[in-house]
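[1] sequence unknown, structure follows:
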């Protein structure tokens, strides 16, 4: 598993000067993944008595135990066993940010690379050349915003985006869900070039009484063309990436990715199109 870039940066800052601050962290990183886990990592180091908080406005910490800090630093001096730039299959996990610093890959036996959920989703987006399929039952803006750069780069490259979700066409849908869908549609369309498209469809049906679920989609997927696919419990939501324990796989196998694309398309063909009129009503 690859640690957030903010972890070794914090260790390096503490090694060089003996202090580091929240303000320094925000000046160095603008990625939510690195900032969120970086702040939690500082809190964990404080709880373990390795650093202490100073009474300064910038949220500065300093090393209090050199021995404990030296042991912590050794974790980042060890080379990774896997090259995550080249693999056919990877385990995908998400650990709640308050627990990430306590999560040690040395405690687990795993025969293939291990990635954080954000890293896996980002890899699928980067792998896409023609069509990106997203199974996102709970469409939330905060998760999609995490990958804004990658999504809009795909739009500019002419990649078609298909988003399969649920409960946008029910009576009284959640305002935040409608807003997330509307914002995604607007922003992607604004950047589309080279013949790309975006379409959002909804698959959710209640019983005739309207009180009980008949059928819906609940799978979480991200599929790049028919070349790579993420399938798991986590999705494009902030809670999935930073607050929940999630588990899944990333495969970079044509045969497996083709199956998941076909499975996605089975529901896609039976889903209802979410029109702009519906989103703005």
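    On my side now, so go ahead. Given the structure is predicted, the values throughout are model-derived calculations rather than measurements. Numbering: from 1, shown residues only.

[2] when you work out contacts or count neighbours from here on, use the C-alpha atoms and nothing else.
    Noted.

[3] would you map the helices across the stretch 51-200 of the chain?
    For the stretch 51-200 of the chain, the helices defined by DSSP state H, counting those that start in this stretch cover 66-74, 97-100, 117-127, 141-145, 148-156, 175-191.

[4] out of those helices, deepest packed?
    Most buried of those by mean neighbour count (mean count of other CA atoms under 10 Å) is helix 117-127; its value is a mean of 21.

[5] just give me the residue right at the centre of this protein.
    Centroid-nearest residue in the chain: residue 118, 3.0 Å away (criterion: CA atoms, centre = their mean).

[6] show me the contacts for that residue.
    Residues in contact with residue 118, defined by CA atoms under 8 Å, 6 or more residues apart in numbering, are 33, 241.

[7] nearest to residue 236 among the helices of the stretch 51-200 of the chain would be which one?
    Of all those, it is helix 141-145 that lies closest to residue 236, at 4.6 Å by CA to CA.

[8] tell me the helices and strands packed up against the closest one.
    Applying 3 or more CA pairs under 8 Å, 6 or more residues apart in numbering; DSSP states H and E, one finds that helix 141-145 makes contact with helix 175-191.

[9] put this next to the previous one:
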């Protein structure tokens, strides 16, 4: 049986706090993560019993276990967390899955990345709209960007078709930078190239990425607009650790090939 590592580690944490004590089975079930199934709990307990970490016992008429010693967490959680945007009509069907797997919402992931940036904030959003600040999205998005600029963060923004027709989708970012006297700290580039006849796209960006320094990144289908945060079903990953270095290198490589944009 494949056990969810998040559920297993949470249950082991609880059992470790009771080493040398008797804990009833009902109490274990009550204190286990609410997303855990009874089958998972019993499997984890039987595994611990087989390894000699816990012992079946009965006290005061209650079935339970005496916790003999700490149980080893054999499966360490990755530095990768799934990130989801939940459509309003289906969000209740996803909330249990989200909690069970330590997943987070796209809005929270984006805010965490923006707020944690200290030196560089890299954004790749092919379709970026002012309505990202809508009440059901990130209402204080503009303030978060302004705060990042004021604390000395350099922002690199990569988008598409800015010179052709979409410049207004990023001009409001320039407004934010100018409002705090940090326009020089915002660099915008346009990655969208047509073929020689101008009739077909030769190369363009459709990637969605947010990266804080070399410490945290988002890669997925979500982007900085209301539909992506509050209406559409989107899935991505929040990355931490050495893997972020690779994400930075990919972004910088494409950013260097973009055309500088200013309104």
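    Sure, I can see it. Everything quoted here is computed from the prediction, not taken from an experiment.

[10] what about the residue nearest to the centre of structure 1, distance to residue 223 of structure 1?
    Look at residue 118 of structure 1 and residue 223 of structure 1: by CA to CA, to the nearest Å, they are 14 Å apart.

[11] can you check residue 147 of structure 1 too?
    For residue 147 of structure 1 relative to residue 223 of structure 1 (CA to CA), the value is 15 Å.

[12] who has more neighbours, these two?
    For residue 147 of structure 1 versus residue 223, neighbours defined as other CA atoms under 10 Å are more numerous around residue 223 (29 against 16).

[13] now the aligned partner of that one in structure 2, nearest residue through space, not along the chain?
    Aligned counterpart of residue 223 of structure 1 in structure 2: residue 211 (TM-score structural alignment). For residue 211 of structure 2, ignoring the flanking residues on the chain, the nearest one in space by CA to CA, 6 or more residues apart in numbering is residue 217 at 4.2 Å.

[14] the strands in the stretch 101-250 of structure 1, which residues?
    Ranges of strands in the stretch 101-250 of structure 1, per DSSP state E, counting those that start in this stretch, are 114-116, 131-135, 160-165, 198-202, 204-206, 213-216, 220-224, 228-232, 246-251.

[15] now do the second one: which elements does it pack against?
    Read that as strand 131-135 of structure 1. Secondary elements touching strand 131-135 of structure 1 (3+ CA pairs under 8 Å, 6+ apart): strand 160-165, strand 220-224, helix 254-270.

[16] mind redoing it with 7 Å?
    On a contact count with 3 or more CA pairs under 7 Å, 6 or more residues apart in numbering; DSSP states H and E, strand 131-135 of structure 1 meets strand 160-165, strand 220-224.

[17] and what of the third one?
    Packed against strand 160-165 of structure 1 by the contact rule (3+ CA pairs under 7 Å, 6+ apart) you find strand 131-135, strand 198-202.

[18] could you give the angle of it to helix 148-156?
    Going by axes from the mean of the first three to the mean of the last three CA atoms, to 10 degrees, strand 160-165 of structure 1 is angled at 130 degrees with respect to helix 148-156.

[19] would you check the span in structure 2 matched by strand 160-165 of structure 1?
    Under TM-score structural alignment, strand 160-165 of structure 1 corresponds to residues 154-159 of structure 2.

[20] and the closest residue to residue 119 of structure 2 other than its chain neighbours, how far from residue 239 of structure 2?
    Once flanking residues are discounted, residue 119 of structure 2 sits nearest to residue 153: 4.5 Å by CA to CA, 6+ apart. Computed as CA to CA, the residue 153 of structure 2 to residue 239 of structure 2 distance reads 20 Å.

[21] equivalent analysis for residue 170 of structure 2, please.
    Taking CA to CA, one finds residue 170 of structure 2 at 26 Å from residue 239 of structure 2.

[22] ok, now which ones touch residue 157 of structure 2?
    Applying CA atoms under 7 Å, 6 or more residues apart in numbering to residue 157 of structure 2 gives the contacts 122, 123, 124, 187, 188, 189.

[23] let me know the closest of those to residue 79 of structure 2.
    Out of these, the member with the shortest distance to residue 79 of structure 2 (by CA to CA) is residue 122, at 19.5 Å.

[24] what lines up with the closest one in structure 1?
    Using TM-score structural alignment as the criterion, residue 122 of structure 2 maps onto residue 133 of structure 1.

[25] my read: its match touches residue 160, true?
    No. Proximity of residue 133 of structure 1 to residue 160 does not meet the contact threshold set by CA atoms under 7 Å, at 8.6 Å.

[26] re earlier: next, format the strands of the stretch 101-250 of structure 1 as TSV and append distance to residue 267 of structure 1.
    Listed next are those as TSV, based on distance: least, CA to CA, whole Å:
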stretch	distance to residue 267 of structure 1
strand 114-116	27
strand 131-135	10
strand 160-165	8
strand 198-202	9
strand 204-206	10
strand 213-216	9
strand 220-224	13
strand 228-232	15
strand 246-251	21
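
[27] which contacts among the contacts of residue 157 of structure 2 does structure 1 share?
    For these, the contacts that are reproduced in structure 1, applying both residues aligned by TM-score structural alignment, their matches' CA atoms under 7 Å, are 122, 123, 124, 187, 188, 189.

[28] show me the contacts for the closest residue to residue 206 of structure 2 other than its chain neighbours.
    In this structure, residue 206 of structure 2 finds its nearest non-sequential neighbour in residue 126, 5.6 Å apart by CA to CA, 6+ apart. The contact partners of residue 126 of structure 2, by CA under 7 Å, 6+ apart, come to 159, 160, 205, 206, 207.
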